[in-house]
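Student: pasted the sequence and its predicted model underneath.
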Amino acid sequence: MKRAYNFNAGPAALPLEVLQKAQEQFVEYGGAGMSIMEMSHRSALYENVNNETQALMRELFGIPDNYHVLFLQGGASQQFATIPMNLLRPGRPGAYVMTGNWAEKAIKEAKLIGETVVAASSESDSFKRIPSLSEIAVPDNAAYLHLTSNETIGGTQFAEYPTIGGNVPLIADMSSDILSRPVDISKFGLIYAGAQKNLGPSGVTVVIIRDDLAEESPKTIPAIFRYNTHTKNNSLYNTPPSFSVYMVNLVLNWIKEKGGVAQIEQYNRDKTNLIYDQIDQSGGFYKGFAHNDSRSVMNITFRIHNEELEKLFVKESEQQGFVGLKGHRDVGGLRASTYNAVPHESCKALAEFMADFQRRNG
């Protein structure tokens, strides 16, 4: 079997070791005589998976005891609406940092629920950069400040996070860079992430929420959308995405075996630098989309000066076993998503392909 060089933006690469482990346990899990997909979510075996996966998240991400770890459905897109439904209050707007497509989607949903303000934006720079921390202006009466830690389409990422004074919690959509680097969880009131980019397969969304925010859920919204419904029921209020949670469990164990999040961060930077170096040393043949100080370690976006060459690049790369290098339809160009599970060997192969393509077409 020859594995593809998978640079898909999501659903994205999973560790080969994880896939092989899941294959071994697919038909029968834990001596139960059935697959984990077939068993009751009320069974002791599944509850153990649920609890162990929460414990692994806490251990690897350094999550304090006064936070809940939830495994929900609906993706990050559902959280765009669930957050304002739970946390917006009259006279207290939701503040948003506008950094691109996903931040824009989040604020559009919030506007349907209540008052919003833009605390900072890089739209005037075509979302090629992350606003500096000094640009972020948060109203004193804000219900929260929301940011998107990594924008997959533009390939930009927060290098550091703002510290907010007063009673304004920081909320982050970390769908595309969760567990790619250590984070001080205590700076945040809520973190959420669709798993399908950096944590597992599609189907489960991780929500890390501080106790006090979870308890603020208003009784005027349906129970399924209240955070305290899920905290009180240990993510088992309704049937969970059990197989996806199980897969997240395997990915977390894989990260642990690799030495934890700090080791994963260094691994990511080493492999990503292979591609960025090829862009920077190309003499302008390749040009990065994002400003250097806002470059993402998860999504490398770049252009070639000629769109016909970009099409040829995609065509030839696919012939060589590369997948997912065509840029997002909204911005075009080229993109390589280098999430945790993308091997160093794949990034090395891409850098070599880029060098060869330039030699032949430069």
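Tutor: That came through, no problem.
Student: drop to CA atoms for contacts and neighbour counts, all remaining ones
Tutor: Will do.
Student: do a quick rundown of the strands in this protein.
Tutor: Residue ranges of the strands in the chain, as given by DSSP state E, are 5-6, 67-72, 94-98, 116-121, 144-148, 150-151, 156-157, 170-173, 190-194, 205-210, 286-288, 299-304, 322-323, 334-337.
Student: what's the most buried one of these?
Tutor: Each of the strands of the chain was scored by mean neighbour count; the highest is strand 150-151, a mean of 29, by mean count of other CA atoms under 10 Å.
Student: who are the packing partners of that one?
Tutor: Applying 3 or more CA pairs under 8 Å, 6 or more residues apart in numbering; DSSP states H and E, we find strand 150-151 packed against strand 156-157.
Student: quick one: contacts of the strand it packs on?
Tutor: Outside strand 156-157, the residues within contact range by CA atoms under 8 Å, 6 or more residues apart in numbering are 128-130, 149-151, 290-291, 294-297, 299.
Student: stretch 36-52 now?
Tutor: In contact with stretch 36-52 (CA under 8 Å, 6+ apart) are residues 26, 28-30, 236, 239-240, 242-243, 245-246, 249.
Student: if we can go back for a sec, from the contacts of strand 156-157, which is closest to Val168?
Tutor: For the contacts of strand 156-157, the minimum distance to Val168 (CA to CA) is 17.6 Å, reached by Ser149.
Student: pull the most distant pair out of the contacts of strand 156-157.
Tutor: Ser149 and His291 (15.6 Å).
Student: so these two - more neighbours on which side?
Tutor: Taking neighbours as other CA atoms under 10 Å, Ser149 and His291 compare with Ser149 leading, 26 against 15.
Student: does that one really touch Phe158, like I thought?
Tutor: Yes. Under the criterion of CA atoms under 8 Å, Ser149 makes contact with Phe158 at 5.4 Å.
Student: contact partners of stretch 168-178?
Tutor: Residues outside stretch 168-178 that contact it (CA under 8 Å, 6+ apart): 76, 140-152, 164, 187-199, 298, 339.
Student: Thr116 and Ala106 touch, don't they?
Tutor: No. Thr116 is beyond contact range of Ala106, at 10.7 Å (criterion: CA under 8 Å).
Student: just the helices from the stretch 1-150 of the chain, written as ranges.
Tutor: Per DSSP state H, counting those that start in this stretch, the stretch 1-150 of the chain carries helices over the ranges 16-25, 44-61, 75-87, 101-113.
Student: closest to Glu307 out of these?
Tutor: Taking the helices of the stretch 1-150 of the chain one by one with CA to CA, helix 101-113 is closest: 22.5 Å.
Student: thinking again about what came up before, out of the contacts of strand 156-157, flag the one nearest to Ala262.
Tutor: Once CA to CA is applied, the member of the contacts of strand 156-157 that ends up nearest Ala262 is Val297, at 13.9 Å.
Student: let's bring in a second one:
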Amino acid sequence: MKSNALNFSGGPGALPETVLEQTRVAISALPETGISVLGMSHRSDWFRSILNEAESNLRALLGISDDYAITFQQGGSSLQFAMIPMNFAGRAFAPPEYVTSGYWSGRATSEAEKVTSRKVAWDGRATGYRQLPDLGQLDISNSAAYLHYVSNETVEGLQFPHCETATSVPLIADMSSDFLSKSIRPDAYSMIYAHAQKNLGPAGVTVAVIKRSLLERIPAGLPAILDFRTHVSHGSNYNTPPVFAIYVLTLVTRWLRFDVGGLETMQSINERKAKRLYDALDALEGGVTIHADRRWRSQMNVAFTFGDSRLDSAFIDAAREQGIVGIEGHRSIGGLRASLYNAVTDQAVEILANAVTEFSLERI
């Protein structure tokens, strides 16, 4: 099996083989235009059709109503960390509240503090970021500008089991690493955002789904490119957008709609993949340590360690000999991490699970 099929990287992550093949052709010349996708104008009719299709596919996959605008922006989630409080933490509201459940939500919380007063509704630092709260049980001010959380922590391998919760304030979710991996109720949120380099395509584009009524609270005077209304009113084409990244995202959403058959099917596949790997790790009975407490284990990112950095390194080398790549843990916690994004197949997970078992029997 080719290493593309055994790519467990935390991001940029694996892409479906059919998308890779279509992209290869498009880099040389798009069948529709005869011009490389890398040289296509963002003002062309072709690109407008791609933007329209990308939005249409997302609405169909997630059931997003016209009450929400969909934009394609640049800057990744890191830019959203600053834009969200700039746009939505108005003086008429109490400070926004943040759930700090891991590395990336910590980054979001820190960036917000540079822009506005903000409150930490819950912090998992004391547990070593191994657990998550029940969002519905948090003590949130009824006048808070919004509640922000990260639905899946890629570094620590934590995932909220239910992305919908009843909150008295607008709910904003960074879904960068589990967006389109399962069905959700978009109407439970005032905003969802996700950068592409997990389940959506290559780095360079970030999807933001924003309730139109939330846009009404944006203050005047923001720089145009940092104002969400700019991107909505210009149809995600205010300045030169990442044409290539949006094109590949469109291919991925086609794949999800028409090849996979929708998000309920994708969710079942992802549940099966995660179960296979976690079962293999649990069967080692202490030979490995999974970072997340069982209740909060992520279906997208499995963070674990053999308990010794030398063993972790030895497993990385042994796995590479089988073509398995991208399993190094994040620099903040070390260890190992297998990311099971949508394009990672059952067969790839089977190979990884067997590799973990064989390594444990031989070395531990």
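Tutor: Nice, I can see it. Quick caveat, the model's predicted, so the values are computed rather than measured.
Student: could you get me the TM-score between them?
Tutor: Taking TM-score structural alignment, normalised by the length of structure 1 as the basis, the two superposed chains have a TM-score of 0.97; 361 aligned residues with a CA RMSD of 1.4 Å.
Student: sorry, back to before: out of the strands of structure 1, which comes closest to Arg359 of structure 1?
Tutor: Arg359 of structure 1 sits nearest to strand 286-288 of all the strands of structure 1, at 12.1 Å, using CA to CA.
Student: packing partners for the closest one?
Tutor: Applying 3+ CA pairs under 8 Å, 6+ apart, we find strand 286-288 of structure 1 packed against helix 261-280, strand 299-304.
Student: quick one: buried residues of the longest one?
Tutor: What that stands for is helix 261-280 of structure 1. In terms of neighbour count (16 or more other CA atoms under 10 Å), helix 261-280 of structure 1 has its buried residues at 261-262, 264-265, 267-269, 271-276, 278-279.
Student: give me the neighbour count for the aligned residue in structure 1 for Gln322 of structure 2.
Tutor: Mapped onto structure 1 by TM-score structural alignment, Gln322 of structure 2 lines up with Gln320. Using other CA under 10 Å, Gln320 of structure 1 has 14 other residues around it.
Student: relative to Leu309 of structure 1, how far out is Gln320 of structure 1?
Tutor: 16 Å (CA to CA, to the nearest Å).
Student: first-to-last residue distance for stretch 252-272 of structure 1?
Tutor: This stretch, stretch 252-272 of structure 1, spans 21 Å end to end (CA to CA).
Student: and Pro242 of structure 2, how many residues sit next to it?
Tutor: For Pro242 of structure 2, the neighbour count with other CA under 10 Å is 18.
Student: was I right to think it contacts Gly75?
Tutor: No. Look at Pro242 of structure 2 against Gly75 with CA under 8 Å: they stay out of range, at 10.4 Å.
Student: mutual contacts of these two, please.
Tutor: By CA under 8 Å, 6+ apart, the residues touching both Pro242 of structure 2 and Gly75 are 204-205.
Student: trace Asp279 of structure 2 over to structure 1, please.
Tutor: Using TM-score structural alignment, the partner of Asp279 of structure 2 in structure 1 is Asp277.
Student: how about Ser313 of structure 2?
Tutor: Correspondence of Ser313 of structure 2 to structure 1, assessed by TM-score structural alignment: Lys311.
Student: isn't Ile327 of structure 2 right next to Phe315, touching?
Tutor: No. Using CA under 8 Å, Ile327 of structure 2 makes no contact with Phe315, being 9.4 Å away.
Student: give me the more crowded residue out of these two.
Tutor: Shown here are Ile327 of structure 2 and Phe315; by other CA under 10 Å, Ile327 has more neighbours (25 against 22).
Student: and that one, how far is that from Leu277 of structure 2?
Tutor: The spacing between Ile327 of structure 2 and Leu277 of structure 2, counted by CA to CA, is 13 Å.
Student: likewise Gly128 of structure 2?
Tutor: Using CA to CA, we find Gly128 of structure 2 at a distance of 23 Å from Leu277 of structure 2.
Student: same thing with Leu135 of structure 2?
Tutor: Distance of Leu135 of structure 2 to Leu277 of structure 2, computed by CA to CA: 28 Å.
Student: likewise for Ser65 of structure 2?
Tutor: Distance of Ser65 of structure 2 to Leu277 of structure 2, given as CA to CA: 36 Å.
Student: mind listing what the counterpart of Phe359 of structure 2 in structure 1 touches?
Tutor: Mapped onto structure 1 by TM-score structural alignment, Phe359 of structure 2 lines up with Phe357. By CA under 8 Å, 6+ apart, the residues touching Phe357 of structure 1 are Phe313.
Student: again with Pro96 of structure 2
Tutor: Pro96 of structure 2 makes contacts with 85, 89, 117-119, 144-148, as judged by CA under 8 Å, 6+ apart.
Student: quick one: what's aligned to it in structure 1?
Tutor: Aligned partner of Pro96 of structure 2 by TM-score structural alignment: Gly94.
Student: over to Pro161 of structure 2?
Tutor: Aligned counterpart of Pro161 of structure 2 in structure 1: Ala159 (TM-score structural alignment).
Student: dump the contacts of Pro96 of structure 2 into CSV; add distance to Arg43 of structure 2 as well.
Tutor: Below are those laid out as CSV (distance: CA to CA, whole Å):
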residue, distance to Arg43 of structure 2
Pro85, 31
Ala89, 33
Ser117, 40
Arg118, 39
Lys119, 42
Ala144, 40
Ala145, 36
Tyr146, 35
Leu147, 37
His148, 35
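Student: and which of those residues is nearest to Leu215 of structure 2?
Tutor: Ala89 (11.5 Å).
Student: count of neighbours near the residue nearest to that closest one when sequence neighbours are not counted?
Tutor: Of all residues beyond its chain neighbours, the one nearest Ala89 of structure 2 is Ala145 (5.4 Å), with distances taken as CA to CA, 6 or more residues apart in numbering. By the measure other CA under 10 Å, the count of residues near Ala145 of structure 2 is 23.
Student: same question, Gly221 of structure 2
Tutor: By other CA under 10 Å, the residues close to Gly221 of structure 2 number 7.
Student: wait, isn't Leu256 of structure 2 in contact with Gly262?
Tutor: Yes. In terms of CA under 8 Å, Leu256 of structure 2 counts as a neighbour of Gly262; the distance is 5.6 Å.
Student: now do the shared contacts for these two.
Tutor: In contact with both Leu256 of structure 2 and Gly262: Leu61, using CA under 8 Å, 6+ apart.
Student: which of these two has more neighbours?
Tutor: Leu256 (24 against 21).
Student: what does Val342 of structure 1 align to in structure 2?
Tutor: That one, Val342 of structure 1, aligns with Val344 by TM-score structural alignment.
Student: what's the burial count for that match?
Tutor: Residues lying near Val344 of structure 2 (other CA under 10 Å) number 24.
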